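1. Below: sequence and its predicted model.
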Amino acid sequence: MKQNSEGKVVIIGGDAAGMSAASKIRREQPNREIIVFEKSQYTSYSACGVPYYISGTVETFDELIVRSPATFRQKYNIDVRTEHLVLSVDPENNRINILDKKADKTFWENYDQLLIATGAKAFCPDLPGTNAEGVFGISTLKSGINLERYLEEKKPRKAVIVGGGYIGLEMAEALLIRGLNVSLVNRQPQVMNTLDPDMGAMVSDAMRNLGVSLYLGEELKAFSVIDGKVSGVITDKRTIETDIVVLGMGSSPNTDFLKGSGIALGMRGAIKVNGQMQTNLPNIWAAGDCAETLHLVSKMHVHIALGTIANKTGVVAGSSIAGEKAIFPGVVGTAVCKVCKYEVARTGLLERDLQKLGIDYATATITALTRAHYYPGAKNITVKLLAEKNSGRLLGGQIIGEEDAAKRIDVLATALTHNLTLQNIMDLDLSYAPPFSPVWDPVQTAARKLINDI
């Protein structure tokens, strides 16, 4: 344990990455001064859990909070200051400019070491009617609380979701559970642009089966408003009547306040960092959804906003600040999503990624059962694999099914992380019993088919 207590650590952002870093520094340096500035009133919460709070699966928003600001202050001696918005960073003078939202005043705070963990911000289009009552973006715990209160108080019957990504699909499930008539608008021809189009089409069909009205290949143009309240969503093809709108149009790194600071930005405006999460400037680190990371398959820098990455990079940044030699190796882009009874999972690269990189590849898609054919309750599951021709190296995978897609994707994520081939996957000693899998697991069945193809 390192006992050096010299120097003040200032952290911008009090959610996954920021508080993981703060906790790590405190463990290694018990006497170090740590100050965290968080623009909201909450710290260390699960933004991924917001749709399940909206649906009622999680009863109270307090259950989504891992540790409160008071807990960090009293138990861990971390000076968390909520409702403090950082306006700018001045690296030349080792200081940041902050707005105290409650007192409505600004001040400067000096630092010896600085961690930027400001996360990502939801995209909000600058279109007529965006600020109307009943239009919600979902990116923070507070935004989720506001939406849940609106649902309780106003009792809307029709909802339109704009965007067909993870948030859009999870919010569609939440609002269906609450009994609303749900429509979804997406400018792409299928939902889930993080899947290949053929797999995305399967998810689109699944959503229609659940009762969601899909308007695909349509671009949002404006919102119709009556007496200050949203009454419709206007696309380039139609107007859809609604009582409430949820925006799920993606997010971007929350780094606008860094303009002019000299901190280098990269992919989609995310902060460039090395393996220790250090920026191009001395004594400044970045972690979480505001930072770039390395994709282990493409070897390109990417921006992927996920809680798993935020927590891991936060720990690495905290270790680095505390003087340890921790390294974050990178990601393979693994993600999962649940829409009622359907599980959607992906990892690695898509066909369009491989085409851009000029990699000669082959694909195979199979549909199999999740259990032995004679065991009750077996469900269909579809697995698509992408592999490099000649070498057989796995490049990506996508799985859709009614059970166990989410965990089977972890086999492929492990294979990608360790550069395994299709033959390596076939050789894996995966578990088998009739209630859990056929003798040939669907992942291995897909690998077997693709080996035959290439």
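-> Alright, I've got the coordinates.

2. only C-alpha atoms for contact and neighbour calcs from this point on.
-> Fine.

3. Near Val383, how many other residues are there?
-> As a burial measure, Val383 scores 26 neighbours (other Cα atoms under 10 Å).

4. Just give the nearest non-adjacent residue to Thr239, would you?
-> With sequence-adjacent residues excluded and distances taken as Cα to Cα, 6 or more residues apart in numbering, Thr239 is closest to Val233, at 5.5 Å.

5. Show the contacting residues for that neighbour.
-> The contact partners of Val233, by Cα atoms under 8 Å, 6 or more residues apart in numbering, come to Val160, Leu220, Ala222, Phe223, Ser224, Thr239, Ile240, Glu241, Thr242, Val245.

6. and if you look at Val316?
-> Per Cα under 8 Å, 6+ apart, neighbours of Val316: Ala21, Gln276, Met277, Ala326, Ile327, Phe328.

7. now with 7 Å?
-> By Cα atoms under 7 Å, 6 or more residues apart in numbering, the residues touching Val316 are Gln276, Ala326, Ile327, Phe328.

8. any idea how far Ile116 is from the first one?
-> What that stands for is Gln276. Gln276 sits 13 Å away from Ile116, going by Cα to Cα, to the nearest Å.

9. As a check, name the ranges of all helices in the stretch 51-200 of the chain.
-> Using DSSP state H, counting those that start in this stretch, the helices of the stretch 51-200 of the chain run over 69-76, 141-154, 166-177, 197-210.

10. Put this next to the previous one:
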Amino acid sequence: MGAGYIGLEVAENLLARGLTVTVIEKLDAPMGAVLDSDMASAVVDAMRNAGVDLRLGTSVTGFTVSDGRVTAVETEAGPVEADLVVIGLGVRANTELARAAGIAVGESGGIIVDEQLRTGTPHVWAAGDCVESRHRVTGRGVVMALGTHANKQGRAAGTNIAGGEARFDGVLGTAITKFQQLEIARTGLTEHEAAASGLDAFAVTTEASNRAGYYPGAQSMRIKIVAERQTGRLLGAQIVGGEDAGKRIDVLATALWNGMTVQEMGGMDLSYAPPFSPVWDPVLLAAGKAAAEV
């Protein structure tokens, strides 16, 4: 149940064990909370081509249990027989203890902290999946339950509790995963999120190769860039593709962290050799296409 990060990873590994796998997702696309639907279509193809019975737009209503064991998942479209059910529906911040202690909780549902991870209550710090972080693109408070954020926050909080000085400067939601050979990554805002945030944004999508086309093992990737229409400011990016596609998101995340425009990105000095990239790296191609729209 659920076609997010955990759902994909579990489905892949159960397939590798030779099991028959059904994935039920309430949204109309896998990874629907982190990818736009046009990018998620590659994930749909990869899952179904691998043999996953992927049921999108389907809500779970309950379970059939016999002798203490689940025998089926009940959905709006009827029951799905099962010997084993893995529930991967995401998480919500549990802030009951903070509320009971009079510690402020933000509209996003996370504990409000400053850049040193201090709450509004003296001598109380908070870090990890329970806190609200500043999104560096929108400036708004968000809860993003990612291990990368939690580790940085824990280090900063611990340093400050021990009398040192450390800051946590916000989040972009940069993340990466894969399903079999398909690599999936994102940073910043999706096109849908940018529109929901009230930004005047546009998006461009490019197809490129992970290495020189004539070099053995060249595989394609799709990069989507979301940018602000008037300024060209980068707002977010998504990547789906073959080998070596996903980690290119880190170049885009670095540009996003530093507030670069797509015009500035088009001239970045990125490395080139045929085993690693075409002469024009896919990131540069994507930035150049976006710059032409500003």
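-> Perfect, I can see it now. All values reported here derive from a predicted model rather than from experimental measurement.

11. Give me the TM-score for these two chains.
-> Here the TM-score for the pair of chains, by TM-score structural alignment, normalised by the length of structure 2, is 0.97; 293 aligned residues with a Cα RMSD of 1.1 Å.

12. which one of the contacts of Val233 of structure 1 is nearest Gln190 of structure 1?
-> Among those, Leu220 lies closest to Gln190 of structure 1 (Cα to Cα), at 15.3 Å.

13. aligned partner of the closest one in structure 2?
-> Applying TM-score structural alignment, one finds that Leu220 of structure 1 aligns to Val60 in structure 2.

14. I figured that match was touching Ala72, is that so?
-> No. Contact between Val60 of structure 2 and Ala72 fails when scored by Cα atoms under 7 Å: they sit 10.8 Å apart.

15. one step back: could you dump the contacts of Val316 of structure 1 into a markdown table with secondary structure, distance to Asn146 of structure 1 and neighbour count added?
-> Below are the contacts of Val316 of structure 1 laid out as a markdown table (DSSP: H, G, I helix; E, B strand; the rest coil; distance: Cα to Cα, whole Å; neighbours: other Cα atoms under 10 Å):
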| residue | secondary structure | distance to Asn146 of structure 1 | neighbour count |
| --- | --- | --- | --- |
| Gln276 | coil | 37 | 22 |
| Ala326 | coil | 39 | 17 |
| Ile327 | coil | 38 | 16 |
| Phe328 | coil | 36 | 18 |
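
16. Distance to Leu394 of structure 1 added to those residues, as JSON lines?
-> Converted to JSON lines, the contacts of Val316 of structure 1 look like this (distance: Cα to Cα, whole Å):
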{"residue": "Gln276", "distance to Leu394 of structure 1": "27"}
{"residue": "Ala326", "distance to Leu394 of structure 1": "28"}
{"residue": "Ile327", "distance to Leu394 of structure 1": "24"}
{"residue": "Phe328", "distance to Leu394 of structure 1": "22"}
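
17. Keep only those residues that are still in contact in structure 2, please.
-> Shared with structure 2 under both residues aligned by TM-score structural alignment, their matches' Cα atoms under 7 Å, the contacts from those are Gln276, Ala326, Ile327, Phe328.

18. What about the contacts of Val233 of structure 1, which are in helices?
-> Members of the contacts of Val233 of structure 1 lying in helices (criterion: DSSP state H): none.

19. Which one of the residues you listed is nearest to Leu354 of structure 1?
-> Nearest to Leu354 of structure 1 among those is Leu220, at 29.8 Å by Cα to Cα.

20. check contacts around the spatially closest residue to that closest one that is not a sequence neighbour.
-> Distances taken as Cα to Cα, 6+ apart put Thr235 closest to Leu220 of structure 1, at 4.4 Å, once the chain neighbours are dropped. The contact partners of Thr235 of structure 1, taken as Cα under 7 Å, 6+ apart, are Glu218, Glu219, Leu220, Lys221, Ala222.

21. and if you look at Gln219 of structure 2?
-> Gln219 of structure 2 makes contacts with Ser209, Asn210, Gly242, Glu243, as judged by Cα under 7 Å, 6+ apart.

22. same thing but 6 Å
-> Contact analysis of Gln219 of structure 2 by Cα atoms under 6 Å, 6 or more residues apart in numbering lists Ser209, Asn210, Gly242.

23. thinking again about what came up before, turn the helices of the stretch 51-200 of structure 1 into CSV, including distance to Asn110 of structure 1 and mean neighbour count.
-> Rendered in CSV, the data for these read as follows (distance: least, Cα to Cα, whole Å; neighbours: other Cα atoms under 10 Å):
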stretch, distance to Asn110 of structure 1, mean neighbour count
helix 69-76, 20, 14
helix 141-154, 29, 16
helix 166-177, 37, 23
helix 197-210, 49, 17
